[in-house]
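Student: Next input, structure requested:
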Amino acid sequence: MMTELPKLGAPARHALSELGITCLEDLTRFSRAQIGNLHGVGPRTMSLLQAALSARGLSFQTAEAQVNAAKAKKAERNKP
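Tutor: Predicted coordinates:
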């Protein structure tokens, strides 16, 4: 099930859409730092996104999960 993003300002919506983020579930592929570093995404937006994720039992991707995903991607590319 795709959960709508909370109401955000235009710059934040644009920044997220540039990464293909159209629902809360899409945010779980990114770390808090990655999203927070986007132009147009400030502290208020981060607070709204964090609250919306938490309310649905979701979270930003952790650093450990990012490392594991990168390793899996590399292993997939190296398959004969």
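Student: drop to CA atoms for contacts and neighbour counts, all remaining ones
Tutor: Noted.
Student: Now the element after whichever strand or helix holds residue 44, going C-ward?
Tutor: Assigning secondary structure by DSSP states H and E places residue 44 in helix 43-55. Per DSSP H and E, the first helix or strand lying C-terminal to helix 43-55 is helix 63-77.
Student: Next, the second sequence, to be compared with the first:
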Amino acid sequence: MFEDAFRIFAELSWADIYNSEGLDYKEYTNKQKDSFAIFRSKKIFKFRITQKYRCFGEVVNGVFHVLMFDLTHKLSD
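Tutor: Predicted coordinates for the structure are as follows:
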């Protein structure tokens, strides 16, 4: 399941990622939660892996770096 989402993410252009309804890629704005306290100064993004699972990370020089997985869907805003 993770493999499929990451394959799709890797194959798309950034424009396609932003416009993909399936990935629901967007900036994560609720960084006040304890899980993201150390990332408050960073611009964090998230995308959908499955209906329930999310992947959070930051983009550095055009590369998405995974910071955390949400397997409970409790971190999503």
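Student: TM-score for this pair?
Tutor: In this superposition the chains share a TM-score of 0.28, using TM-score structural alignment, normalised by the length of the second structure; 38 aligned residues with a C-alpha RMSD of 3.6 Å.
Student: re the thing from before, pull out the buried positions in the helix holding residue 44 of the first structure.
Tutor: Going by neighbour count (16 or more other C-alpha atoms under 10 Å), the buried part of helix 43-55 of the first structure is 45-46, 49-50, 52-53.
Student: who does that helix touch, helix- and strand-wise?
Tutor: helix 24-27, helix 32-36 (3 or more C-alpha pairs under 8 Å, 6 or more residues apart in numbering; DSSP states H and E).
Student: Identify, out of those helices, the most deeply packed stretch.
Tutor: helix 24-27 (a mean of 20; mean count of other C-alpha atoms under 10 Å).
Student: Looks to me like residue 15 of the second structure is in a helix.
Tutor: Yes. When DSSP: H, G, I helix; E, B strand; the rest coil is applied, residue 15 of the second structure is found to be in a helix.
Student: Since that was my last question, I'll sign off now.
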